[in-house]
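Undergrad: coordinates only, sequence not included:
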């Protein structure tokens, strides 16, 4: 049985889960930067493309929901993808207030070259596929718990 951390231990940087997650995220960013360089895209652009490859055309709002990004963050990202010829943004014919994001032929074609990305990421982690799945499941549980904690703190809207 391990002993609980002391009051001083709780405030050590190496005891902070947020720091460990942030450090892992930054390390992933570095690996993705190297791997995605060949595709000519950044990690955030890759995430947008993953959602579009999986779901097809989407309104900007729905795309943001999938990525947990607000429109202020997503708009410049989409602008750069559009300038690169990978996506098109068009006003929805059904709802003029909504903007749809569509892959271009070039964006669709990039998917074939991107197939190797996840394999290279798994290789870089030195984890096997089952370990990756377990870690992702635990991180999803953590995200859900943290989301619930935030929502529990929000006042009711009347």
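TA: On my side now, so go ahead. What you are looking at is a predicted structure, and each value in this text was computed from that prediction instead of being measured.
Undergrad: drop to CA atoms for contacts and neighbour counts, all remaining ones
TA: Fine.
Undergrad: Give me the buried positions along stretch 136-155.
TA: Of all the residues in stretch 136-155, not one is buried under the rule 16 or more other CA atoms under 10 Å.
Undergrad: second one coming, line it up with the first:
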């Protein structure tokens, strides 16, 4: 019966058996590597740290672009139907800012505490956020922005 066995059968049996702490994969103990279907997912916290630093720098670049461009208001505000229909209120602005902050923090901490591959997900979120903030800073720098809210300093 052993003559009918293929090498692929042996591979699947090897993946299904429990791994001991003494087994080594590329110099790292298997217990330190998260294994899923035979593919190791290492928690590379250094790359995650670099992604967080790049996100922080992109955020500062975005704020710098906003600070420079907000001083340049050479025309009247762009005409917009919704601005003519609704008055500006600070309540709605604070509500949307608070909802965005709460939702972002809740999602971040949920992933941080409960996701199996948290370092990979957090690294990807930071990387996507970095790309978005850099593109936003470029767009803000080359686009004319109408005057902001009446009390934008608050």
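TA: Structure received. Predicted, not measured: the structure shown is a model, and the values here were computed from it.
Undergrad: TM between them?
TA: TM-score of the superposed chains, computed with TM-score structural alignment, normalised by the length of structure 2, equals 0.26; 59 aligned residues with a CA RMSD of 4.4 Å.
Undergrad: show me where structure 2 has strands.
TA: 24-25, 28-29, 34-36, 39-41 (DSSP state E).
Undergrad: secondary structure class for residue 88 of structure 1?
TA: Look at residue 88 of structure 1: counting by DSSP: H, G, I helix; E, B strand; the rest coil, its state is strand.
Undergrad: Isn't it up against residue 82?
TA: Yes. At 5.6 Å, residue 88 of structure 1 and residue 82 qualify as touching, with contact defined as CA atoms under 8 Å.
Undergrad: for structure 1, what's the longest helix?
TA: What stands out as the longest helix in structure 1, according to DSSP state H, is helix 129-153.
Undergrad: which other helices and strands contact that helix?
TA: Here helix 129-153 of structure 1 touches no other helix or strand, going by 3 or more CA pairs under 8 Å, 6 or more residues apart in numbering; DSSP states H and E.
Undergrad: can you list contacts of it?
TA: residue 122 (CA atoms under 8 Å, 6 or more residues apart in numbering).
Undergrad: got JSON lines for the strands of structure 2, with mean neighbour count and distance to residue 128 of structure 2 too?
TA: As requested, these are arranged in JSON lines below (neighbours: other CA atoms under 10 Å; distance: least, CA to CA, whole Å):
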{"stretch": "strand 24-25", "mean neighbour count": "12", "distance to residue 128 of structure 2": "31"}
{"stretch": "strand 28-29", "mean neighbour count": "12", "distance to residue 128 of structure 2": "29"}
{"stretch": "strand 34-36", "mean neighbour count": "12", "distance to residue 128 of structure 2": "24"}
{"stretch": "strand 39-41", "mean neighbour count": "12", "distance to residue 128 of structure 2": "20"}
